[in-house]
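Peer 1: could you work out the structure for the sequence below:
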Amino acid sequence: MKKQLLIYGSGRHTVPFLKYMAEATGKEKPNLCFIPTASGEDQNYIDSFYEVCSQINVTPHVLTVWINSYDQKESFEEIISKMDAIVVGGGNTLNMLAIWKAQGIDVALKKAYDNGVVMGGGSAGSLCWFNAGTTDSRPKELSIVEGMRFIDKSHCPHYNSEKSRRPLYHNNIITGKLTDGYACDDRSAIHFINDEVNCSISLDGENHSYFVYLDNDNNIVEERIPSTVVT
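Peer 2: As a prediction, this is how the structure comes out:
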């Protein structure tokens, strides 16, 4: 079963990225599920998901964690296993992962990923799949958060839009706090197949994705991944 992941720099919903995810499933009208845990299930965010989905050929779903056993009779794993693609939204990565772990959602997502459900998302929704990265989930300053390690590399979203992100990411790799990894500008995405980079796609020619690592002289190398503009 092919394992697929599409990650991008910003958590904002866009037609091209969600359409790309839908088409990656190979289904004519796939079940596409949005998980907005990181935003506290912000209603405007959910509404924007449905608005984007109305423009592509999918059946939209939203997985909410603020539930009770009287009203919800399906487990999170049962819901997730019925989906063809899952997109995770932006927000507080640390809080999201803590809730997922408490509810077993992290385990359910890994099982679905291994079974061919296409995963993806931006911001918190991209960071969560990697071994670690920088997050604004804690007070005062950007700090490191560990992810679920679907891809055993580090990650940096918002690479071009938040001035502190790029130099901090470089420094954390140089000092060994983070492994080498992947960075995405807000409007650029990376498509992984079986844990390896398949391609990069972008919404315009100004946003890019990168593999960032140390060379033999301990210098940062920022290797741009060739991308295709999608509309």
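Peer 1: alpha carbons only for contacts and neighbour counts from here, please
Peer 2: Noted.
Peer 1: ok, residue 218 - how many residues close by?
Peer 2: Other residues near residue 218 come to 11 when the count uses other C-alpha atoms under 10 Å.
Peer 1: that one and residue 174 touch, don't they?
Peer 2: Yes. Residue 218 is in contact with residue 174 according to C-alpha atoms under 8 Å; the separation is 7.0 Å.
Peer 1: how about the nearest residue to residue 142 once chain neighbours are set aside, what does it touch?
Peer 2: Taking C-alpha to C-alpha, 6 or more residues apart in numbering, and ignoring the residues beside it in sequence, residue 142 has residue 136 as its nearest neighbour in space, at 4.8 Å. The contact partners of residue 136, by C-alpha atoms under 8 Å, 6 or more residues apart in numbering, come to 92, 142, 143.
Peer 1: let's compare: structure for the following, please.
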Amino acid sequence: MQNLERPRGTIVALGGGGYSEAPYVPSLIDEHILELADAARPRVCFIPTASGDAAIYGERFENAFAGRAETSVLSLFCQDPWGYSDPHMLLEQDVIYVGGGSTANLLAVWRLHGLPTILAEASANGTVLAGISAGMNCWFEASSTDSFGPLAPLRDGLGFIGGSGCPHYLGEVDRREKYIGWVASGELPDGYAVDEHAAIVMRDGELVEAIAEQPNRPVFHVRREGDRAIEEPISVRMLPGAAS
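Peer 2: Model prediction:
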């Protein structure tokens, strides 16, 4: 885990969904992230490191946010059409949105390019940090990941949020069973499990609320008690405009 003091600021951690699904459906969670930025035309930078800077992922981002934000993509693999930008450009953003893919690879590449310190500074200055799947995992101390093939515990996150995170909680086979087992055994610390199309909003390291853009998308705080793990449901606020 990166030895950084936890930065102040707002983080929105999505368990799945958002703009990245194909075919694209407007995302209420993404709209809420823009509202949190509190800017007429927010500057939003997408970081697709976890996918190896897959071009299609960046294109989906740009298409989804076109007309609503001033968009940019930080490509640490120097991919066309974006090339390479100095990561300090993140300090100029209202929102930094991290895509999914390999959590382990994302963390390794970010550290080589100095992103943990830059992201902490951006957050402390008021930039909203957001991310989906691996882009959720990265902010925690630890997480459930398939970066190595089979699902495995990873205790190597940035630590911007204490404890562990588990995205895709009910949306992917074995996610729930494995995560409960790792918390019960102590392989992962207590943490948050977030289903597809749901998210948690954290501020200064504390939970503000859980939100969802579809019904029946639960969020849990999972904690160890003796030799077992307890799922504690967190009240989820349905965002305005969500189907009932």
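Peer 1: if we can go back for a sec, let me know the distance separating the counterpart of the residue nearest to residue 142 of structure 1 in structure 2 from residue 170 of structure 2.
Peer 2: Aligned counterpart of residue 136 of structure 1 in structure 2: residue 146 (TM-score structural alignment). Distance, residue 146 of structure 2 to residue 170 of structure 2, by C-alpha to C-alpha, to the nearest Å: 15 Å.
Peer 1: can you give me the helices in structure 1?
Peer 2: Listed in chain order, the helices of structure 1 (DSSP state H) span 15-24, 43-53, 76-81, 93-103, 105-114, 124-127, 165-174.
Peer 1: which bit of structure 2 covers the last one?
Peer 2: This points to helix 165-174 of structure 1. Counting by TM-score structural alignment, helix 165-174 of structure 1 corresponds to residues 175-184.
Peer 1: check the mean deviation of that stretch from structure 1.
Peer 2: Compared with structure 1 after fitting, stretch 175-184 of structure 2 deviates on average by 0.8 Å (mean C-alpha distance after the TM-score superposition for structure 1).
Peer 1: got the contact list for that stretch?
Peer 2: With contacts defined as C-alpha under 8 Å, 6+ apart, stretch 175-184 of structure 2 is touched by 144, 151, 153, 166, 168-170, 188-190, 222-230.
Peer 1: now, of those, which are buried?
Peer 2: 144, 153, 166, 168-170, 188-190, 222-224, 229-230 (16 or more other C-alpha atoms under 10 Å).
Peer 1: rewinding a little: ok, so of the contacts of residue 136 of structure 1, who is nearest residue 128 of structure 1?
Peer 2: residue 92 (10.5 Å; C-alpha to C-alpha).
Peer 1: aligned to that closest one, what sits in structure 2?
Peer 2: Using TM-score structural alignment, residue 92 of structure 1 pairs with residue 102 in structure 2.
Peer 1: how much space separates its match from residue 143 of structure 2?
Peer 2: 12 Å.
Peer 1: residue ranges for the strands of structure 1, please.
Peer 2: 4-8, 31-35, 59-62, 85-88, 118-122, 130-135, 143-146, 151-156, 181-184, 188-193, 196-202, 209-214, 220-225, 227-229 (DSSP state E).
Peer 1: who's in contact with the residue nearest the centre of structure 1?
Peer 2: Residue closest to the average C-alpha location in structure 1 (C-alpha atoms, centre = their mean): residue 126, at 2.2 Å. With contact taken as C-alpha under 8 Å, 6+ apart, residue 126 of structure 1 is in contact with 7, 8, 9, 88, 120, 155, 157.
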